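Peer 1: Just the structure for this:
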Amino acid sequence: MEPIIKCQYFEEPLLQFADGREHIDPKIGISRYGPKSFSPKRKHPDTVRIGFIGSADTIDSAKSWLKKTSEGVLCDEDHVEFPGYMEDRGFFSRLIFDQDWNGQLTQKEIDKILEKKPKERFEFLLEILEEKLDLLSKKDQPPQYIIVALPDNIYGKCKGVDYRDQEKGLVHRDLRRAFKALAMKYQIPTQFLRQKTIDGREKDDPSKVAWNFFTGLYFKAGGIPWGPIGLTPGTCYVGIAFYRPLGSKFNSMQTSLVQAFDEHGDGLILRGPEFQWNSYRMNSRSPHLNDRDANNLINIVLDRYEKEMGQTPQRVVIHKSSTFWPGEKDGFKQALGQRVKKFDLMSFDTRQSHIRLLTTSSYPPLRGTRFMVGDMDFLYTTGFISELGQSHVLHVPSPILITDHVGQDTPRETLLKEVLIMTKMNWNSSRLGGKAPITLRFSDIVGEIMREIPSDREPMPQFKFYM
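Peer 2: Purely as a prediction, here's the structure:
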């Protein structure tokens, strides 16, 4: 007997902007109403002090690009015009520059970097960047946001390095990730700005580049670009992932990574305890927790939530990219059952592409389409956006698969609507939605930066230091 296919459509979630105004598209919402924290003012940065690290030429060109782009960028019919980052429009904020906030790489330092071998070159550049960052952070009035604008020849030779260590084996390091990890110590958000972006060699439309850059800048400066509508009050949404500490032996040492969000979209990043995972012995490439570690991890999350919010969440929803093993289920259920009223555990396969819907038109399936084939449950988080009459993906979209659901406290329909909302909560980009919910979206990015943070140093919990 062939399985029955059932379909359901969820309308595109609305977002909230200044004065409580609503729209589905972040770009249109900010253009028309301004960012959420602008009015009523909550964390809105009226001004942002901008610092730079780079050569004399790259600092000058980066500053010129920022000044020009902040005035606004026109677009073609396929994009939304960028209104600017100005006091009277766009993000309603002003950029401030000062020569005292420039950390210049001298020609002598550049020559010394380039003459070294790859590993030493990589580490020496990091040392110099940290020296500049340290000096800027100790100014009487330090910058609030630092742009790293390296010359192409420096970035090209130092953006990554692979080497073999006698104790740690093969090691790969990435410049951006390593710098982000060390920059946290100075508590100033940073952003790499490539020369190809400044001189227009980027493949993306200039208005799209501007939208993404300044949306991230506004958030890192303390603002809230937009807020979600429809997430359940009193809920703590938790994303659990794993990463391998830098240079760990035998691919067995793993550390848990937790991202917790409230109904406003505010999130925290927490580093869980280390544990041993041998993929060969356990016959699984995806790490899993035992009941004790799962219990401990959730208690860490709830303790932090209570500290930040002043109360215990009424409900907890856990997202994971691999199915829940028996030990994980038992540990999570035990910890949650003792402290919260309702909870659901969900896992997703966001990379599956072997099952798709085929439409009778030339357009892809609608974003927000849910369909079930027997016991399998799918959700299109990318696709055609009927409210705009547009498709924001350049490839044939595929749905995510719900691979596991433990708990019966929330209807599946409600859980999937929340997933759709959380695909729109990436404040590092102004795109309408991503494929994975924010609980899982940053897992790889954050994990790669977290692995560079020594175990004896507490990582910063705010997302702006990882973006």
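
Peer 1: going forward, measure contacts and count neighbours with C-alpha atoms only.
Peer 2: Noted.

Peer 1: sec struct for the residue lying closest to residue 232 once chain neighbours are set aside, please.
Peer 2: Among residues not flanking residue 232 along the chain, residue 263 sits closest, at 6.1 Å (CA to CA, 6 or more residues apart in numbering). Of the three states, residue 263 takes coil according to DSSP: H, G, I helix; E, B strand; the rest coil.

Peer 1: Let me see the contact set for residue 263.
Peer 2: By CA atoms under 8 Å, 6 or more residues apart in numbering, residue 263 lies in contact with 228, 231-236.

Peer 1: now do residue 86
Peer 2: 70-71, 92-95.

Peer 1: and if we set it to 6 Å?
Peer 2: 92-94 (CA atoms under 6 Å, 6 or more residues apart in numbering).

Peer 1: structure for this one too, so we can compare:
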Amino acid sequence: MRAEVIEEPSLEFAGGARHLDCRFGIAEYGPVDLGTEGAPPAIRVGLLGDRRSLDGLNRWLESCRTAIDAKQRDRPGLWPQFPGFSSGVGYHTDLVLDPRLQREIKGAELQRIESLRPQQRVDEALEVYLAELEALVQQGRPDVVICDIPEILQDLGVPEPAGEAEEPEASGSVVSRSGPAFHDLLKAGAMRLRVPLQLVRGSTYDSSRVGRQRRRSWKPRGREDEATIAWNFFTALYYKAGGTPWRMVRRSSELDVCFVGVAFYQEVERRSTATSVAQVYNERGDGVVVRGGPAKRSNRDRQLHLTKDDAAAGLTCALTAYKDEHRHVPARIVVHKTSAFDDAEKEGMLAAATALGIDGCELIWVTTPTTRLYREGYHPPRRGTFLALGEEECLLYTRGSVEWYETYPGMYVPSPISLRGAVLERGMLDVAEEVMSLSKMNWNSTRFDGRLPVSLRTARQVADIIKHLGPDSYVEPTYAYYM
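Peer 2: As a prediction, the model looks like this:
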């Protein structure tokens, strides 16, 4: 038994150029869709917040049009310069700030909400924010709305800034968040407006507001440097406006492939029922969200499973949505799930693939093992460390020491993920190499050492929001509305 290290995969940018770091690729070559019809030439931004927030956001967004110096440290690969956000550099698009697309939430309204009990605060804050969002959209449809969440609302369930939160463990449990989850409720409620939201904390654009957050479960870790904050923020903004920052490198000999991540959630009104959700991706990162059927916990392994019919229907629905979006079905599909595939699920999914004329279908169980690997010296195993545990299982470190960064950039001791093939057509090394590439398809953070493949990470984010939608509610198929 011997471990090996998978080489860090490159990403593709404008003109077919390649780089292993998304930030350097954008700065040197531009986004992969540069010069294409789908690339946004300008992004009309709406703003929503109190007066102090609107003033601060306007100043910060204007300042980000020009370059922001790199953090003065000895690791340039980890902290590069931000080139600025304008038509001539970086993402090669302009930021349009129109005062008519900016709505102020009055301080008196926020003070009234602050005096209420937690659940009342959630309800009242949602009512105020949704009313203002609707008015903003009616004034003139922006491409993205940036919502500032003041300090007095941040204990209502607002996640940590992009790029700072640790990714969740891979497990077969139902996706859930403790607390009121104001972030999720706001995005669910605003979905009918058909405009993506970007929620920010004041500390994102104003260093003087660091440490004022009141969320009890949140412990300040220190603010990211200015260039990193800008990289994370504007990458997400570009994607939400319809752009494609980068994509996986695809060999010309490879078949068209789509990746399906399956997660489970409990509907708010039906706590005893778990429902599946699928996130479908191609190598460009173009995603389609599909709500699936109910799941039940097995008495045998205590994990959530779909019936044969629901597994077949769910995958058929996902592939049909993919076909509607891309005008063709893929030649190969790979399904990732954080619970084991039982016989009924395997039969149902394989039958769905066959019915659509797809010969290549792989089912991969992704979980967190108890096994850890160690290397000599101070640093943890390198990202890409691969250990085969037989023909159908392996360990893979997607988090670990990164040669390009010249360090391990995480805060906690990294653990590997386990990949188990329920249905395989390739060796586990090929599967692991693909997961390494998928872990770099993250529009919420420009650090490329994501723990989970994009298929599962985004499926879990979608589940957090979609559980607040009723069974007959409109479900936006685009991932930009959930991130």
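
Peer 1: With both chains overlaid, what TM-score comes out?
Peer 2: Taking TM-score structural alignment, normalised by the length of the first structure as the basis, the two superposed chains have a TM-score of 0.89; 444 aligned residues with a CA RMSD of 2.2 Å.

Peer 1: Which of the contacts of residue 263 of the first structure fall in strands?
Peer 2: 228, 235-236 (DSSP state E).

Peer 1: Can you add neighbour count and distance to residue 416 of the first structure and give those back as a markdown table?
Peer 2: What follows is those, written out as a markdown table (neighbours: other CA atoms under 10 Å; distance: CA to CA, whole Å):
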| residue | neighbour count | distance to residue 416 of the first structure |
| --- | --- | --- |
| 228 | 20 | 15 |
| 235 | 20 | 15 |
| 236 | 24 | 16 |
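
Peer 1: Closest to residue 117 of the first structure out of the residues you listed?
Peer 2: residue 236 (47.5 Å; CA to CA).

Peer 1: which one in the second structure is aligned with that closest one?
Peer 2: In the second structure, the residue paired with residue 236 of the first structure according to TM-score structural alignment is residue 258.

Peer 1: Equivalent analysis for residue 371 of the first structure, please.
Peer 2: So residue 371 of the first structure corresponds to residue 387, using TM-score structural alignment.

Peer 1: Just to check, that match is in contact with residue 395?
Peer 2: Yes - when contacts are counted by CA atoms under 6 Å, residue 387 of the second structure is listed as touching residue 395 (5.1 Å).

Peer 1: Including neighbour count, could the contacts of residue 86 of the first structure go into JSON lines?
Peer 2: Below are those laid out as JSON lines (neighbours: other CA atoms under 10 Å):
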{"residue": "92", "neighbour count": "19"}
{"residue": "93", "neighbour count": "21"}
{"residue": "94", "neighbour count": "17"}
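
Peer 1: In TSV: those residues, plus distance to residue 27 of the first structure and secondary structure.
Peer 2: Shown next, in TSV, are these (distance: CA to CA, whole Å; DSSP: H, G, I helix; E, B strand; the rest coil):
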residue	distance to residue 27 of the first structure	secondary structure
92	14	coil
93	16	coil
94	19	strand
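
Peer 1: For residue 125 of the first structure, state which of the residues you listed is nearest.
Peer 2: residue 94 (31.3 Å).

Peer 1: Please report how far the counterpart of residue 47 of the second structure in the first structure lies from residue 333 of the first structure.
Peer 2: With TM-score structural alignment as the criterion, residue 47 of the second structure lines up with residue 52 in the first structure. Counting by CA to CA, to the nearest Å, the separation of residue 52 of the first structure from residue 333 of the first structure is 48 Å.

Peer 1: returning to what we had before: help me confirm that the match of residue 371 of the first structure is found in a strand?
Peer 2: Yes - applying three-state DSSP, one finds residue 387 of the second structure inside a strand.

Peer 1: Assign a three-state SS to the match of residue 47 of the second structure, would you?
Peer 2: strand.

Peer 1: now it: how far from residue 382 of the first structure?
Peer 2: Relative to residue 382 of the first structure, and taking CA to CA, residue 52 of the first structure is found at 36 Å.

Peer 1: Neighbour count for the two, which is higher?
Peer 2: Taking neighbours as other CA atoms under 10 Å, residue 52 of the first structure and residue 382 compare with residue 52 leading, 32 against 28.

Peer 1: what separates that one from residue 231 of the first structure, distance-wise?
Peer 2: 38 Å.

Peer 1: same deal with residue 18 of the first structure?
Peer 2: Distance from residue 18 of the first structure to residue 231 of the first structure, by CA to CA: 18 Å.

Peer 1: Between the two, which has more neighbouring residues?
Peer 2: residue 18 (22 against 19).

Peer 1: The more buried one maps to what in the second structure?
Peer 2: Checking TM-score structural alignment: residue 18 of the first structure goes with residue 14.

Peer 1: is it true that that match touches residue 32?
Peer 2: Yes - in terms of CA under 6 Å, residue 14 of the second structure counts as a neighbour of residue 32; the distance is 4.0 Å.

Peer 1: in terms of contact, does residue 402 of the first structure touch residue 351 like I think?
Peer 2: No - applying CA under 6 Å as the test, residue 402 of the first structure and residue 351 come out as separate, 11.4 Å apart.

Peer 1: ok, the two, which is more surrounded?
Peer 2: residue 402 (20 against 13).

Peer 1: And the helix or strand where that one lies, what does it pack against?
Peer 2: For residue 402 of the first structure, the element it lies in under DSSP states H and E is strand 400-406. Packing partners of strand 400-406 of the first structure (3 or more CA pairs under 6 Å, 6 or more residues apart in numbering; DSSP states H and E): strand 342-349, strand 376-379.

Peer 1: could I get the ones you listed as JSON lines with mean neighbour count and distance to residue 460 of the first structure?
Peer 2: What follows is these, written out as JSON lines (neighbours: other CA atoms under 10 Å; distance: least, CA to CA, whole Å):
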{"stretch": "strand 342-349", "mean neighbour count": "20", "distance to residue 460 of the first structure": "26"}
{"stretch": "strand 376-379", "mean neighbour count": "20", "distance to residue 460 of the first structure": "33"}
